[in-house]
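Engineer: Okay, sequence plus prediction incoming.
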Amino acid sequence: MLAAALLGVFVAWWTGALELRARAQREGLLLAAGLSLAPSVGLLLFSVFSGINLLWETYTRSSAVGAALLLGGAIAAIGPARAYRIVLLVTVIFALLTTGGRWHSDQDWRGAAAEVNALVHDPSTPVLMHAAFIEGAHVEFFDDPEHRSQLLAQLSRYPVEGSVVPVPYNLTGESERYLENVVVPKVTASDGFVLVTLEPIAPFAEWLQARLGPLGFESRQVGEHGAVRVTVFQRGGSLRSAVQPTTGAMPA
């Protein structure tokens, strides 16, 4: 948005007279600056002292209110009216072109869930579901039903067949211990399972293939639904009655 406003200023300057008029009061500027900076500074300090990284767009977008006020105040200070309208028009057009679209995001969890349900025919088949929120890095949350449901929020709208096992947000020493102590025993008790991950956060499919390959498991990616990947693991192909291969991605 800042780039769009600057582009608009350039266009207004190039097409005619452009002047800046100091309209904003000092108190208003301080309020807008505080609303813009305080959330990000607070998140930075919390991340540094707690060891929990919250510097992600999900949280830093809380600074957008202050940034919008600052941008609006800057545009309001532009004159004359013709130049002001040019800057505003360029900013609005840029916003529509960059933020509009048919899809809310590139994460098609509905399509991924449909593919999983087409693959799994045995309710005991493990379905490893990526907890694709930064809080999912704390594996102890998986033991709390409320936290677990929040970290696997996509399942509340798009449920899947099988026995769901949460997978941590990323690969760390703690998450690898969780995979080794919790996930591996569950999946090796079966002859096949399905992995659903949000890419490209962590190479869980590669980690599991390296760990389970010596035990006879083979993996194949069966679908990509935007950034959501569905991978099937089978031991000797003996569980085809419970995990069925598909010929392509399921429709969203």
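Structural biologist: Ah, there it is.
Engineer: Only C-alpha atoms from now on, for both contacts and neighbour counts.
Structural biologist: Fine.
Engineer: so where do the strands sit in the stretch 51-200 of the chain?
Structural biologist: With DSSP state E, counting those that start in this stretch as the criterion, the stretch 51-200 of the chain has strands at 78-79, 126-130, 163-167, 192-198.
Engineer: Figure out which of these is closest to residue 32.
Structural biologist: Nearest to residue 32 among those is strand 78-79; the distance by C-alpha to C-alpha comes to 17.9 Å.
Engineer: Please name every helix or strand in contact with that closest one.
Structural biologist: strand 19-20 (3 or more C-alpha pairs under 8 Å, 6 or more residues apart in numbering; DSSP states H and E).
Engineer: what's next to whatever helix or strand residue 209 lives in, contact-wise?
Structural biologist: Taking DSSP states H and E as the criterion, the element that holds residue 209 is helix 204-212. Applying C-alpha atoms under 8 Å, 6 or more residues apart in numbering, the contact partners of helix 204-212 are 171, 195, 197, 217-219, 231.
Engineer: Which of those residues sits closest to residue 71?
Structural biologist: Top of the list for closeness to residue 71, among the contacts of helix 204-212 and by C-alpha to C-alpha, is residue 197 at 37.5 Å.
Engineer: Use this one as the comparison:
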Amino acid sequence: MEKQEWQGYVQKVASCDYPIPLNLINDYDDWKCRSNVGRMLMILKDIEGAMAVLATVKDVQPDMEDAPEFGLSEAEHKVLCLRDIAEIVWRLTGTGDAPIIYLNEAYRLCREYKKVFRSADRGAIWARRLELQRSCGAEDAALSEARAMLEAEKAVEGVNPYRFHALKFIAESMAEQGDYAKAALLLADAYKSFPVNEAAKTALAEAEAAADAKERYAMYHHCTTIQYQPWEKDNVTTLEDVRRLQERNFARREAAKAAGEKPDEKGSFQSLIK
């Protein structure tokens, strides 16, 4: 890529409505900068620019032991780049074979990386492959893969994005066939593997109480569009974490004032969510 072309992309990303700090995007020799630029160009709907930049990343081998305290790991950068390349290829070709190759590699990295993902739902990366198969007329194969995933993950208790997305995919297929009652039951089962908080419990209870099966399914499915809690522990700070941190810091400041000491303004989100 020519330097002038690269600088043009950097300028576009740095001056958009949601600019990224220059230190995260200006170094072409740092592939993670190229990852940031390419993915932001995708968000800005500059598909040609995104593909030009992301193509320089597709063969990079990430350090699978990289686990920074803040920001994305190399594995996450690579997974997100592969995901976006798959979407670009899908938009340009309308065929599933090539995009699925990239998603297969992204899924492999998701499984191989044993540390926390701060950025993405690993189950959604896997399930996107099924959605493309369905769009290409291979829904039966996708359903078989979803059922195989359920079998493979049946011993895993608690939050499990792969089990959740497998059940969600099968439920959507049932709904397309008009079997809303079964689809709703499948989504209710799926939420046993979903990270829920009090707001989610309330929404799910309302869905369960709906008398009409189609409405019940629609309410359950609407809940799938809301990320009530992070998929993986410690990956993002929730609004509840912020509230608790504010309360804790307020109590600390008041105690310091009462003791005639200078209050400490510092707080750590990380200490709250570990």
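Structural biologist: On my side now, so go ahead. This structure is a prediction, so every number in the text was calculated from the model and none was measured.
Engineer: TM-score of the superposed pair?
Structural biologist: Once the chains are overlaid, their TM-score stands at 0.27 when taken by TM-score structural alignment, normalised by the length of structure 1; 102 aligned residues with a C-alpha RMSD of 4.7 Å.
Engineer: follow-up on the earlier one: dump the contacts of helix 204-212 of structure 1 into TSV; add neighbour count and distance to residue 78 of structure 1 as well.
Structural biologist: TSV is the format used below for the contacts of helix 204-212 of structure 1 (neighbours: other C-alpha atoms under 10 Å; distance: C-alpha to C-alpha, whole Å):
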residue	neighbour count	distance to residue 78 of structure 1
171	17	49
195	24	54
197	26	48
217	21	65
218	18	63
219	21	59
231	18	54
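Engineer: what helix or strand does residue 36 of structure 1 sit in?
Structural biologist: Remark: residue 36 of structure 1 resides in helix 26-50, with elements defined by DSSP H and E.
Engineer: re earlier: please identify the deepest-packed of the strands of the stretch 51-200 of structure 1.
Structural biologist: When neighbours are counted by mean count of other C-alpha atoms under 10 Å, the highest per-stretch mean among those falls to strand 192-198, a mean of 26.
Engineer: Next, the angle from that one to strand 126-130.
Structural biologist: Angle, strand 192-198 of structure 1 to strand 126-130, by axes from the mean of the first three to the mean of the last three C-alpha atoms, to 10 degrees: 10 degrees.
Engineer: which secondary structure elements does strand 192-198 of structure 1 contact?
Structural biologist: For strand 192-198 of structure 1, where contacts count as 3+ C-alpha pairs under 8 Å, 6+ apart, the packed elements are strand 126-130, strand 228-235.
Engineer: can you count the residues close to residue 72 of structure 1?
Structural biologist: For residue 72 of structure 1, the number of neighbouring residues by other C-alpha atoms under 10 Å comes to 13.
Engineer: what does the one 4 residues further on give?
Structural biologist: By the measure other C-alpha under 10 Å, the count of residues near residue 76 of structure 1 is 19.
Engineer: again with residue 7 of structure 2
Structural biologist: The local packing count at residue 7 of structure 2 equals 15, with neighbours defined by other C-alpha under 10 Å.
Engineer: try residue 82 of structure 1
Structural biologist: 15.
Engineer: Can you name the residues that contact residue 219 of structure 2?
Structural biologist: Residue 219 of structure 2 makes contact with 204, 206-207, according to C-alpha under 8 Å, 6+ apart.
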